[in-house]
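# My questions concern the predicted model and sequence given below.
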Amino acid sequence: MDYFPFFMRLRGQRVLLVGGGDIATRKARLLAKAGAKLHVVSLAIESELEALVARTEGSLRLGEFVDTDLDGVVLAVAATDDAGVNQRISEQAQARHLPVNVVDSPELCTVITPAIVDRSPLVIAISSGGEAPVLARRVRSKLEQMLPASYGRLAGLASRFRQAVKDKFGDGDQRRRFWEKVLEGPIAEQVYAGNEAEAESMLANELASETGQTGGEVYLVGGGPGDPELLTLKALRLMQQAEVVLYDRLVSSEVMELVRRDADRIYVGKRRSEHSLPQPEINQLLLNLAKQGKRVLRLKGGDPFIFGRGGEEIELLAANGIPFQVVPGITAASGCAAYAGIPLTHRDHAQSVRFITGHLKNNDPNLSWPELAMPGQTLVFYMGLMGLEEIAQMLLKNGRSPLTPVALIEKGTTREQRVIVGNLQTITAKVEEFAAKGPTLIIVGEVVSLRGHLDWFGDRDRQNVN
């Protein structure tokens, strides 16, 4: 992030605008709308800009920019067609530690003007850091279509009750929950319908009857294999509601970026033979937080009910009467296979697919290997990197063809995805050669041979090793 986004209060403040043409006028419109007093310096000035100066009770000086024009201003804006003048304004403003914006010259700016969606008092700013302003405007256009004008009236209603809600609820979480109920329920619908008086009456009644006493709840959410675009809509909604998040190492940083910013985050990740928090303690922590009235998000990589131990976690919650929701996620098998161009089933190659944990208890291959070695099926081993050699040897020992294709997918669905392909005889050596690291997924079966034809990502974005 090259620029830290913030909103600057300009009402009644003096702002320097150097330039008198069309671009300067467009800037002046926004500054005037924010209540700034315009101090315009230019050799010539358009009539609309001159009117804006008068309307804002600002000042106008016809002439060249001089350093003293920066006296008493809180912001400097350069909108001339003279690169030398623009640079001098930038240098002089920065020397005084004044924020400065130079139109179409992000390298000279300390602040930039975003594309704006105005639903005052709700204002949305979109910025590309000056690198792609047309894209920022396209995003603004899409948001303009999505957000009705009544959002501004809804924000105004919330503003009028803000202090009353703050007085009633001393706890920030209680206030947040109250406002979420208001802004997502029938009160908001009355505003959208134009019935603001009715909405205000309903909000007053809701506030008078609200006790602020709410019970805790747990959301058990599958975060998918890594690509944030694979999250479900329900997962995104609950990720934005939760006050506390317990997450593991398989949840990608891109997915974590979508969690509510002010939520408390607790890492409970696990590696082979290394648990930051043992499973029974995770279960108890979920229970304790819910009993405190918290909305708790248990965010897991993949799907919580496929080798995710989600059943153990909700078992304790159910026994203690804690409400919970379970949101499935795209499991690693389907996500990673799809991104690697490997169909898990195919009429000519595999009529069934089996999901198997690759964690071999005490290094003991206690699986039904004769069944797994049968042809006509696809085997997907989760967490099998450390046991890869043993897996290959046991399948060979029980009759699976040495030429059976095998793919190991590393960091599947992410930009760091690698696919290492071999067969039961060669895959172990190939994986060692390319020093694969977790998280990984292993796919065994004839369907792997199809990936050359069906790899829709190819070498453009992800690395393939054959």
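Received, thanks.
# okay, CA-based contacts and neighbour counts for the rest of this
Will do.
# quick one, longest helix in the protein?
Looking across the chain with DSSP state H, the single longest helix is helix 150-168.
# in the helix or strand following that helix, what's buried?
Heading C-terminal from helix 150-168, the first helix or strand you meet, by DSSP states H and E, is helix 172-184. By 16 or more other Cα atoms under 10 Å, the buried positions in helix 172-184 come out as Q174, R175, F178, V182, L183.
# I'd like those written out as JSON lines, with distance to V326 added.
What follows is these, written out as JSON lines (distance: Cα to Cα, whole Å):
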{"residue": "Q174", "distance to V326": "24"}
{"residue": "R175", "distance to V326": "26"}
{"residue": "F178", "distance to V326": "24"}
{"residue": "V182", "distance to V326": "25"}
{"residue": "L183", "distance to V326": "24"}
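# Need the nearest residue in space to E254, chain neighbours excluded.
Excluding its sequence neighbours, the residue lying closest to E254 (Cα to Cα, 6 or more residues apart in numbering) is P228, at 6.1 Å.
# Quick one: residues contacting that neighbour.
P228 makes contact with S252, E254, V255, according to Cα atoms under 8 Å, 6 or more residues apart in numbering.
# Surely the second one is within a helix?
Okay, so that is E254. Yes. According to DSSP: H, G, I helix; E, B strand; the rest coil, E254 belongs to a helix.
# tell me, how many neighbours does it end up with?
Using other Cα atoms under 10 Å, E254 is surrounded by 13 other residues.
# thinking it is in contact with L230, fair?
No. Using Cα atoms under 8 Å, E254 is not in contact with L230, being 11.3 Å away.
# Which elements pack onto the longest helix of the chain?
strand 115-119, strand 122-126, helix 172-184, helix 186-192 (3 or more Cα pairs under 8 Å, 6 or more residues apart in numbering; DSSP states H and E).
# Contact partners for the residue most central in space within the chain?
The chain has L258 as the residue nearest its centroid, 2.8 Å off, counting by Cα atoms, centre = their mean. Residues near L258 by Cα under 8 Å, 6+ apart: L236, M239, Q240.
# Put this next to the previous one:
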Amino acid sequence: MDIFPISLKLQQQPCLIVGGGHIAYRKALLLQKAGAIIHVIAPEIETALLEIVQQSAGQYVQARFSVDLPLRQYRLVIAATDEADTNQQVFIACEAENVLVNSVDDPPHCRFMVPAIVDRSPLVISVATNGTSPVLSRQIRTQLEAVIPHGMGKLAEFSGKWRAAVKAKISNPDKRRIFWEDLYASPLKEHVFNDNLVQADRLIEQTLNEWQQPKGEVYLVGAGPGDPELLTLKALRLMQQADVVIYDRLVSAPIMELCRRDAEKVYVGKARSNHAVPQEGINALLVKYASEGKRVCRLKGGDPFIFGRGGEEIEELFAAGIPFQVVPGITAASGCSAYAGIPLTHRDYAQSVRFLTGHLKEGSPELPWSELVYENQTLVLYMGLIGLETICKKLIEHGQRSDMPVALVSKGTTPEQKVVVGTLQNIAAQVSEHQIQAPTLTIIGEVVRLREQLQWQERAEA
């Protein structure tokens, strides 16, 4: 994070703008809305800007900027001239006095940025790009304007009126947060939006009087194969409200960034011969945290019910009487094959698809080999990289063509995705040659031949 976002209270605080033109006028409008006392120094000043200065009880000094100006009297300074040298002088002088300074459209000479703002006072949302793309910030602001109801400001003000009473009743901050989240999911918002404040007061008072210790719950959430944009809306909502996130090795860093920032995060990843926490320990953790009244997000790569051991976990939760929800995710088979340009089924090549796990048991995978040797069928192997050579040999021994196409999709749907195509005869040798690493999905079948013409992801990135 290159910049640290803060919100400044500038009511009745002196702020200085260096410059008297239209750029200075635009910045003065924002400071005026924040209630600042606006001072301007410039050789000339626009009439509209002068009016703002006078309305704020500020002063206009008709002069050029001087480094001898006493800057510590100002909460912040904005350099808004069209002279780069002057703006640089303002920055250097403010830095020497430890005064916050912004030089308009000149990021290297800024100690703070003025973001694009969505104003639903007292709710204020800001969007900033560290000065790299103000136009992009404004476009994002426009999108937010369209989806955030204007009544949100009234809801924030209403909530502030009740904040002290809620805090007195519910002293624990985590439990208090749950109270507000549940309340905002009730009809309260519509009452406030429609100015039915008597009903809103009655609802919050009743809810507060009837409030009880919240019960813990577990969310088994499929995080998909890696691309955060493949998350479902429900997955994102539950990730944002969970008190604890228990996640595995296949959950990508960008997806973890979308979890609630102050949630406790517990890593329980499994790699071959290296289990950070055994499955029994994971089950116990889910029960432990939920029994403490916490909302627990068990975040799994792919889908919880496709080689994700989600069934084992909910059996444990059911036995312990813990409520739970299951949120399906895009499994690696569909996500990785799509991003590799390989359809798992096709009228001309495959009328069925079979998901298998390639985990070895005592040195050999236990698979129904005779059922797998079928011309118009696609095989998808999860976790089959280590045993790939053995799997290919077994399929050939049981009658599969040695030239049957095979694709390896490593780190699918992520920027590090790598796809290698071969045949049952030669694909194992290409693992070391192309430095293929886990997690890798193996696709076996005639549909692999379609990749050459359907690799849309590579073309989109070219």
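That came through fine. Worth saying up front: this structure is predicted, and the values here are computed from it rather than measured.
# Any chance you could compute the TM-score here?
The TM-score (TM-score structural alignment, normalised by the length of the second structure) is 0.98; 461 aligned residues with a Cα RMSD of 1.2 Å.
# on that earlier part again, and the residue nearest to the centre of the first structure, how far from V85 of the first structure?
42 Å (Cα to Cα, to the nearest Å).
# between the contacts of P228 of the first structure, which is closest to P106 of the first structure?
Distance to P106 of the first structure across those (Cα to Cα) is lowest for E254, with 27.0 Å.
# What's the separation between that closest one and W456 of the first structure?
Distance, E254 of the first structure to W456 of the first structure, by Cα to Cα: 22 Å.
# So what would you say the end-to-end distance of stretch 320-328 of the first structure is?
In terms of Cα to Cα, the two terminal residues of stretch 320-328 of the first structure are separated by 23 Å.
# One more: stretch 324-342 of the second structure?
Stretch 324-342 of the second structure stretches 35 Å from its first residue to its last (Cα to Cα).
# In the first structure, which residues correspond to it?
Counting by TM-score structural alignment, stretch 324-342 of the second structure lines up with residues 324-342 of the first structure.
# thinking again about what came up before, now the longest helix of the first structure, how far from the chain's geometric center?
Taking Cα atoms, centre = their mean, to the nearest Å, one finds the center of helix 150-168 of the first structure at 27 Å from the center of the full chain.
# can you check stretch 452-462 of the second structure too?
Counting by Cα atoms, centre = their mean, stretch 452-462 of the second structure comes out at 26 Å from the chain centroid.
# who touches it?
With Cα under 8 Å, 6+ apart as the test, stretch 452-462 of the second structure has contacts from Y339, A340, G341, I342.
# cool, stretch 115-127 of the second structure as well?
For stretch 115-127 of the second structure, contacts defined as Cα under 8 Å, 6+ apart pick out 128-129, 134, 137-138, 140-141, 144-145, 150-154, 156-157.
# In the first structure, which residue range corresponds to it?
Aligned by TM-score structural alignment, stretch 115-127 of the second structure falls on residues 114-126 of the first structure.
# For E292 of the second structure, state which of the contacts of stretch 115-127 of the second structure is nearest.
Distances from E292 of the second structure to these, taken by Cα to Cα, are shortest for A156, at 29.9 Å.
# For P149 of the second structure, see how far away that closest one is.
Taking Cα to Cα, one finds A156 of the second structure at 12 Å from P149 of the second structure.
# Could you do S7 of the second structure as well?
Counting by Cα to Cα, the gap from S7 of the second structure to P149 of the second structure is 21 Å.
# neighbour-wise, which of the two wins?
For S7 of the second structure versus P149, the count of surrounding residues by other Cα under 10 Å is larger for P149: 11 against 8.
# A helix includes that one, no?
No. Counting by three-state DSSP, P149 of the second structure falls outside a helix, being coil.
# what's the distance between it and V118 of the second structure?
Distance of P149 of the second structure to V118 of the second structure, given as Cα to Cα: 11 Å.
# swap in I125 of the second structure?
I125 of the second structure sits 5 Å away from V118 of the second structure, taking Cα to Cα as the criterion.
# Give the helix, strand or coil label for L246 of the first structure.
L246 of the first structure is classified as strand under three-state DSSP.
# That one is in contact with V268, isn't it?
Yes. Checked against Cα under 8 Å, the pair L246 of the first structure and V268 is within contact range at 6.3 Å.
# check contacts around N130 of the second structure.
Residues near N130 of the second structure by Cα under 8 Å, 6+ apart: D2, I3, P107, M113.
# would TSV of the residues you listed with secondary structure be doable?
Shown next, in TSV, are these (three-state DSSP):
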residue	secondary structure
D2	coil
I3	coil
P107	helix
M113	coil
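# between those, which has the most around it?
Neighbour counts for the contacts of N130 of the second structure, by other Cα under 10 Å, peak at M113, which reaches 22 neighbours.
# Against Q143 of the second structure, how distant is that residue?
From M113 of the second structure over to Q143 of the second structure (counting by Cα to Cα), the distance is 21 Å.
# now do A200 of the second structure
A200 of the second structure is 29 Å from Q143 of the second structure, where distance means Cα to Cα.
# Pick out whichever of the two has more residues nearby.
Between A200 of the second structure and Q143, counting by other Cα under 10 Å, A200 is the more crowded of the two (20 against 11).
# From the contact counts, what lies against the strand or helix carrying A136 of the first structure?
A136 of the first structure is part of helix 133-146, with elements assigned from DSSP H and E. Packing contacts for helix 133-146 of the first structure, counted by 3+ Cα pairs under 8 Å, 6+ apart, involve strand 115-119, strand 122-126.
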